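K.L.:
Turn this into a structure:
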Amino acid sequence: MSFGDPNNPYGQPPQQPPAGPGYGYPQQPGAPQQGYGYPAAPPVSQPYGGGYVPTQMPGITRAAQILLAVIAVAHVLIAAAYGKALAEWDETMLEAGITGDAEVERYADLGKGVVVFFLGLAAVFAILGLVLVLQYAKGGNGVRVCSIVYASFAIVSGIFSLALYGLGLLIMIVSILVIVFAARRPSAEWFRRPRY
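P.N.:
All right, here's what the predicted structure looks like:
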């Protein structure tokens, strides 16, 4: 038998490639990584707390949606109250005897402008609230964040509406509940769920 016979069990072993950077040798900075076998898989992360993906809106999220609708309807009522005050403004000023004096009429017009501003603000709040309510079923995490911000501003509008038959107090309480419910983990999981 000769050393050239590949079937000879006692023959010369096959030549190994020269040893160099690779397994068992430290890598040089900037040297390309040599890997053996399959590339490394990306790290496995469990979204939604261990693989839980909500298929129905959680009850706490549904409650936040309903309370958000209550805030929007309250702003519709506030806008209606300001609209009524605006419609009766000239008649009220005439009954108070504020006609004829230019300085007093200027202040009356300034007051009328403030009422118009609050009417527009209440109408915008009502529209924004209704848009957010309609986005709860299919919206993403931005809807949740906007709900929290909307409820925060609604607390401020509730302070300005305290004189309207306790409607402002109702808005403040409901707004705090919306913030708490929208910030809870089930709500966050609902708005971060994958949509196919």
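K.L.:
CA atoms for contacts and neighbours, from now on please.
P.N.:
Will do.
K.L.:
Can you name the element that comes right after the one helix or strand Phe125 maps to?
P.N.:
According to DSSP states H and E, Phe125 maps onto helix 102-135. Once the chain leaves helix 102-135, the next helix or strand it forms, by DSSP H and E, is helix 141-160.
K.L.:
Return the list of helices and strands in contact with that next one.
P.N.:
helix 59-87, helix 102-135, helix 167-183, helix 185-191 (3 or more CA pairs under 8 Å, 6 or more residues apart in numbering; DSSP states H and E).
K.L.:
which residues are in contact with it?
P.N.:
Helix 141-160 is touched from outside by 68, 71, 129, 132, 135-136, 167-172, 175-176, 178-179, 182-183, 187-188, 191-192, with contacts defined as CA atoms under 8 Å, 6 or more residues apart in numbering.
K.L.:
quick one, it and helix 59-87 angle?
P.N.:
Computed with axes from the mean of the first three to the mean of the last three CA atoms, to 10 degrees, the direction of helix 141-160 lies at 40 degrees from that of helix 59-87.
K.L.:
In helix 141-160, which residues have enough neighbours to count as buried?
P.N.:
The neighbour-count check on helix 141-160 (16 or more other CA atoms under 10 Å) flags 141, 143-145, 147-148, 150-152, 154-155, 157-158 as buried.
K.L.:
Distance to Ile78 for those residues - can I get that in a markdown table?
P.N.:
Converted to a markdown table, the buried residues of helix 141-160 look like this (distance: CA to CA, whole Å):
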| residue | distance to Ile78 |
| --- | --- |
| Asn141 | 29 |
| Val143 | 24 |
| Arg144 | 25 |
| Val145 | 25 |
| Ser147 | 20 |
| Ile148 | 21 |
| Tyr150 | 16 |
| Ala151 | 16 |
| Ser152 | 17 |
| Ala154 | 12 |
| Ile155 | 14 |
| Ser157 | 10 |
| Gly158 | 10 |
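K.L.:
one more to put side by side:
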Amino acid sequence: MSFGKPNNPYGQTPQQPGQPGYGYPQQQPPGQPGYGYPSPPAFPQPYGQPGPVAVMPGSVKAARVMLFVLGGFQALGGVLMMVASARFADYIGEEISSDPSISSDDVNTVSDIGAGIMIVLGVIVLAFAFWAILTAVKMASGYGGVRVSAIIYASVVTLFSVISLITANVFALISLMLGILIIVFCANRNGSYWFNRPRH
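P.N.:
Model prediction:
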């Protein structure tokens, strides 16, 4: 069988196996960039976002909501304590004024002290409320100091809840449960992932 003359332009000229025709590669080798340009990434990221955006875990979100709830109730309680300070002073004055050995000046002094104590306690409760709400707001940034703040706050709430339970305050069970859950949710693996995640 003949392939024609070597100089015949219409004849079939055999090519050497393994050599590309006319100086161009017939098929791009897999995994190699072509024409001097790098291969495009498999999953291109949006501009300004070199990696996937971290999402707050559900347990951390739950702890954040609990902080808002505790802070809201404490803010309400602090305001009520400050508003009720005048009524509390009147109640003390009525109780001790029945004793004839106590002068009216002493009654007024004791009443003022009682009102002052209520106002100071209300301010302290409002400070705790601000602590809880600020910590919950800062949880979106997720820095380690926020995690420590949440755990310390929840520990203090748990301690005071136990003391309140000793005085037969049944409502302290709610704050006790919320405090324990906040500690668990912030200290577990999901909390560690969120608060120690890399920042870009």
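K.L.:
still on that earlier bit, can you say which of the contacts of helix 141-160 of structure 1 are buried?
P.N.:
68, 71, 129, 132, 136, 167-172, 175-176, 178-179, 182-183, 187-188, 191-192.
K.L.:
Pick out the residue closest to the middle of structure 2.
P.N.:
Taking CA atoms, centre = their mean, the centroid of structure 2 lies closest to Met139, which sits 2.8 Å from it.
K.L.:
Under the alignment, what does it map to in structure 1?
P.N.:
Using TM-score structural alignment as the criterion, Met139 of structure 2 maps onto Tyr136 of structure 1.
K.L.:
Please tell me I have it right and its match contacts Ala63.
P.N.:
No: counting by CA atoms under 8 Å, Tyr136 of structure 1 stays clear of Ala63, with 11.1 Å between them.
K.L.:
follow-up on the earlier one: next, format the helices and strands packed on helix 141-160 of structure 1 as JSON lines and append distance to Glu95 of structure 1.
P.N.:
Output for these, formatted as JSON lines (distance: least, CA to CA, whole Å):
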{"stretch": "helix 59-87", "distance to Glu95 of structure 1": "14"}
{"stretch": "helix 102-135", "distance to Glu95 of structure 1": "13"}
{"stretch": "helix 167-183", "distance to Glu95 of structure 1": "28"}
{"stretch": "helix 185-191", "distance to Glu95 of structure 1": "53"}
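K.L.:
Of these, give the one that comes closest to Gly50 of structure 1.
P.N.:
Across those, Gly50 of structure 1 has its closest neighbour in helix 185-191 (11.6 Å, CA to CA).
K.L.:
how much does the closest one stray from structure 2?
P.N.:
Superposed on structure 2, helix 185-191 of structure 1 shows a mean distance of 0.7 Å to its aligned residues (mean CA distance after the TM-score superposition for structure 1).
K.L.:
Structure 2: matching residues for that helix?
P.N.:
Alignment of helix 185-191 of structure 1 against structure 2: residues 189-195, by TM-score structural alignment.
K.L.:
just to revisit the earlier point, helices or strands up against the helix holding Phe125 of structure 1?
P.N.:
helix 59-87, helix 141-160.
K.L.:
hmm, 6 Å instead?
P.N.:
Here helix 102-135 of structure 1 touches helix 59-87, going by 3 or more CA pairs under 6 Å, 6 or more residues apart in numbering; DSSP states H and E.
K.L.:
The helix it packs on: how far from the chain's middle?
P.N.:
Distance, stretch centre to chain centre, for helix 59-87 of structure 1: 20 Å (CA atoms, centre = their mean, to the nearest Å).
K.L.:
in the helix or strand following it, what's buried?
P.N.:
For helix 59-87 of structure 1, the succeeding helix or strand toward the C-terminus, using DSSP H and E, is helix 89-95. Of the residues in helix 89-95 of structure 1, 89-90 count as buried by neighbour count, 16+ other CA under 10 Å.
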